[in-house]
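Trainee: Pasted the sequence and its predicted model underneath.
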Amino acid sequence: MALLLVSGCRSVPDEGGGGAPIVIGTANVLTHLDPAGAYDSGSWALYSNVYQSLLTFEPGAPAPRPDAAEKCGFTDSGLLTYRCLLRDGLEFSNGKRVTGTAVKHSFDRILRINDPLGPGPLLANLESVEAHGSVVTFHLKTADATWPSKIATGAGSIVDPSVYPSDELRTVREVTGSGPYVISSRSEDRIDLEPNPRYQGAVPGGGGAPIRIRYYQEAQEVEAAWRAGTVDVAYRGLPSATLAKLDENSPDLRLSIGQSTEAHYLAVNLRRKGNPLADVAARRAVAALVDRGHLAGTVYGRTVTPLYSLIPQGITGHSTAFFDAYPEADPRYARRLLASAGIPTPARFTLGHQSGTAALEAKELERQLEALGVFEVTLVEEPDWPTYQKRYARGEFDAFLTGWSPDFPDPETFTQPLVGPDNVLNNGFSSPEISTAIRKTQQQTDRALTMDQFRVIQRAVATSVPLVPLWQKKDYVVTRPDVGGGQYLADGTGICRLWELSRL
């Protein structure tokens, strides 16, 4: 498979003009061009290039730095008021000025529209925004030391009020932003990007080389495109079996491998009527049956790492709470848990999943969960990612498989969005203990002092089991030998730095 992967002719652009773009092939789905309508890694990878936020992250940095802002900071010791001063002379790609009013509009509309697939949960602590000239002031409901990191994400994308409605998503197939790139053309499965000549911000020299992003439905399609020589970069798309056989020393490619903090979970829907997993004993039984090592080996060929807690390895505060509570797959213990709760076996539930490798993962989980007749699992496949998101948000599955990419490099990004009030999973879970611990972590500016509370959260999650952590990714970026900068496409900060790609 590896030999097939490195074969193929040099990539050439489909269209002429402006030099050959660097072509990226990915199965990372783009769900919406409007920042108020998407909260997923595929969409945010584009947002960090075509939109601009007040703050951004440098590679590997734990704290954000100014981008559209000249400076930002809390104005009070209570961490309730955060103020930013915009850079002078910022313009959107249509030539209109980026103003404080535009920033206020961008945040207000996310909360007003409150799209079920949008980033509203990340901004749930925002009470109001004020704009006076180039000064923007955020008033928070409760203390939040992570607010600077939150507005450095795709949720902080600044849009032009004249073309982005205040109460509905923009439906035209265009982007009007102030980021380092502009979209020069697009089709259903392709987006062409060119450097934005109006850009001013944290990226030195503005945008980089012209970029073409090709979106594929399946990993096998990305692999076929690489073999055919029609892409220069394979990013988040190659099949696990292929990745496992790649040779880092091959002269025919450049391979960047890093320990990603993208985590994958089996989430439980507590809202669904008749779901046996609404009983905590049944959820604990699920946790006691999962064999992560076998899952990582048989389905993913060791290209992922077993995960035993809510917060993945590489993020400060990571623990092994699920290993401590459920040290090995134990069907007999799972049966005893159900018996003690008076739940007859097999307990029947549906498990939602996507197609491709996710279907293989679901099949393996089905096998594990049905050991000794503890459960009877009905698999429900939904290949389309946006539809899948909507289905689990509506509560159509008893349980479902989902992944989570960090919004910023802090454990907060795995707590409030996933197990806090109004979490993005829409699974009906709430816990006063966890909510209190989350608030305590948000009040601490010295993040090293939050570790005890994050461990409290992880132990509580392992006890109440609103989700079961399964594995975390390793980041693989494969480029042609003459393309550099692939290592910057995923560095744990949530920023996809297309401007770092270059011809060598």
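Mentor: Nice, I can see it. Numbering: from 1, shown residues only.
Trainee: drop to CA atoms for contacts and neighbour counts, all remaining ones
Mentor: OK.
Trainee: quick one: stretch 305-325 to chain centroid distance?
Mentor: Mean C-alpha position of stretch 305-325 versus that of the full chain (CA atoms, centre = their mean, to the nearest Å) differs by 18 Å.
Trainee: Between the two ends of that stretch, what distance do you get?
Mentor: With CA to CA, to the nearest Å applied, stretch 305-325 spans 19 Å between its terminal residues.
Trainee: If we go by neighbour counts, what in that stretch is buried?
Mentor: For stretch 305-325, a neighbour-count test (16 or more other CA atoms under 10 Å) marks 305-313, 315-322 as buried.
Trainee: swap in stretch 110-126?
Mentor: 110-111, 113-126.
Trainee: Can you give the distance of that stretch from its chain's centre?
Mentor: On CA atoms, centre = their mean, the centre of stretch 110-126 falls 16 Å from the chain's centre.
Trainee: Before we go further, residue 29 is sitting in a strand, right?
Mentor: No - counting by DSSP: H, G, I helix; E, B strand; the rest coil, residue 29 is not found in a strand; it is coil.
Trainee: What are the boundaries of the strands in the stretch 151-300 of the chain?
Mentor: 181-187, 190-195, 211-215, 233-235, 254-268 (DSSP state E, counting those that start in this stretch).
Trainee: element containing the nearest residue to residue 281 once chain neighbours are set aside, please.
Mentor: Nearest non-adjacent residue to residue 281, counting by CA to CA, 6 or more residues apart in numbering: residue 337, 5.7 Å away. Using DSSP states H and E, residue 337 sits within helix 331-340.
Trainee: And here is the other one:
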Amino acid sequence: MNRKTLVLPVLTGLLAPLVAACGGTGSGGSGGDAIVVGTTDRFTATKEAPAPIDPAYAYDVGTWNILRQTVQTLMVQPRGDGDPVPEAAEKCGFTDTGNERYACTLRKDLKFSNGDTVTASDVKFSIDRALRIQADSGVFALLSTIDTVETQGDREVIFHLKTADATFPFKLSTPVAGIVNPDDYEKDKLRDGFDVDGSGPYTLHAEVKNDELVDAVFTKNPHYQGQLKPKNDKVDLRSFPDAATMGSALSKGDIDLMTRSMSPEQIRKLDEDSTGDIDLVQMPGLEIRYLAFNTDAPTVETKAVRQAMAQIINRAELVAKVYGDEAQPLYSLVPATITGHSNSFFNKYGEPSDIKAKTLMENAGITTPVKLTLHYTTDHYGSATKQEFEELQRQLNASGLFSVSIKGAPWATFRPAEKEGDYDVYGMGWFPDFPDADNYLAPFLDKDNFLNLPYANSRIRTTLIPESRREADRLTASSSLTDIQDIVADDVPVLPLWQGNQYIAARDGITGAEWALNSSSTLQLWELGRGVSN
């Protein structure tokens, strides 16, 4: 079969599925050999992070993709995106007009994978546990609007919120709100290693070598009850050291499908190939990349230095040289396809200008060139990251206002160092917890933000974020959201760079690949099957 490209277009800030070219979901089918999926995500247990897939700790797209297959949440994002729908719950909803009381009723006879009954007290235990532990990953902050969790009988759970939060149903669809068995998880301690137990669609068998998960085998959970409809009995998720090795395995037929992160070269080659037995699936993505600043560091504590970098960096040139059609320049933390987006950085700085940047520095009395090191992770966001930072280095140094060096480190080292404030400037990516503007702002700017940034703006935290969360109609929240983005563009605690598409490459005979990633880059392994595509 010829290669095909499937595109999911954007409609009113959400992604609605449409299969183009010769695509089709085919016949699906379960049974047979495991469907083997490749990824370059690395899963490592370290002294600093001994519990990488505990729901109370995990907070990156890779570990969440492990948990979403195994640990059930009350709500889930539906196929094709949209507002969350009940999953472990039979029904959920706000019971007051102020969006401060949220109640859920569990499905009848809900069970963990070992056969134990799931009760409302297990839900309360799981939520209270994440809030009590307050892991340094910062994931607990997603639940920060919860005041208390109440249970009524075995099936009723009531969340009393500190303040109105129209995004709360989305937060209950994230793995930090996953339901765990108190028999397997201590209430005030993380569960080290790679064991995970839940009531989700699959159970996990983890193959671990040298404290690294190299093979995750997901087997259909016979006790599962919920919204999802698994189209296979078993999926084998294999971790590869780099995109080239993963691509070679796909070409040889050792794996059936590969997902993040493919290299730009691989994507271009597959897109140009008109023959063969590998299909490329392209979807608009909500992933963003940005630079973050330790605003307490002497090198970048003066706002004018950060503003000058925002004035110099040419996003269009960066994207064209490194990513081509796989990304688009981004002028806000909020992607252009999300309701509430504003091009705040472009509105403030316009086209790149070394002259304007020099004026900013001179007016602030900054001695140039400013010496900086830009830090990046070598193994978490794809093989093109080094090239991206080489281009950033070139642009900043060409201005004559900066003397920039770059330094890479593996994620297992990079992430703890970033959280400890060891880096003045560093590159990060963000895959949204849920597709709402709040999730591109609060995790960076609110108290207990996941980057542990020292930057704090009282108007954002005490007025604008709460204002935006009171609005169930997210378009109505745009005024507050725009104000937040404008403040970020002026203060530059973070500097957005680009927004990327997402891709899957699958061998012929694998169905459901066009549904295997949602807009938040959630890997939906239950959608994959074997059959004949149309």
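Mentor: That came through, no problem. Computed from a prediction, not measured in an experiment: that's the story for all the values here.
Trainee: still on that earlier bit, list the contacts of the counterpart of the residue nearest to residue 281 of structure 1 in structure 2.
Mentor: Mapped onto structure 2 by TM-score structural alignment, residue 337 of structure 1 lines up with residue 360. Neighbouring residues of residue 360 of structure 2 by CA atoms under 8 Å, 6 or more residues apart in numbering: 304, 305, 307, 308.
Trainee: returning to that earlier point: from the buried residues of stretch 110-126 of structure 1, pick the one nearest residue 430 of structure 1.
Mentor: Among those, residue 121 lies closest to residue 430 of structure 1 (CA to CA), at 14.1 Å.
Trainee: Help me confirm that that closest one is found in a helix?
Mentor: Yes - with three-state DSSP as the criterion, residue 121 of structure 1 is part of a helix.
Trainee: And it, what's its match in structure 2?
Mentor: When structure 2 is aligned by TM-score structural alignment, residue 121 of structure 1 is paired with residue 141.
Trainee: who touches the residue most central in space within structure 2 in this structure?
Mentor: For structure 2, residue 431 is the residue whose C-alpha lies nearest the centre (CA atoms, centre = their mean; 2.3 Å). Residue 431 of structure 2 makes contacts with 60, 61, 286, 287, 288, 520, 521, as judged by CA under 8 Å, 6+ apart.
Trainee: Any idea how many residues pack against residue 172 of structure 1?
Mentor: Look at residue 172 of structure 1: counted by other CA atoms under 10 Å, it has 10 neighbours.
Trainee: in the stretch 301-450 of structure 1, which spans are strands?
Mentor: Counting by DSSP E, counting those that start in this stretch, the strands of the stretch 301-450 of structure 1 are 304-306, 347-353, 375-381, 399-404.
Trainee: Export those as TSV, with columns for distance to residue 501 of structure 1.
Mentor: TSV is the format used below for these (distance: least, CA to CA, whole Å):
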stretch	distance to residue 501 of structure 1
strand 304-306	25
strand 347-353	33
strand 375-381	36
strand 399-404	25
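Trainee: Out of these, flag the one nearest residue 429 of structure 1.
Mentor: strand 399-404 (12.7 Å).
Trainee: Centre of the chain to the closest one, how far?
Mentor: With CA atoms, centre = their mean, you get 12 Å for strand 399-404 of structure 1.
Trainee: How about stretch 245-257 of structure 2?
Mentor: From the chain centre to the centre of stretch 245-257 of structure 2 is a distance of 25 Å (CA atoms, centre = their mean).
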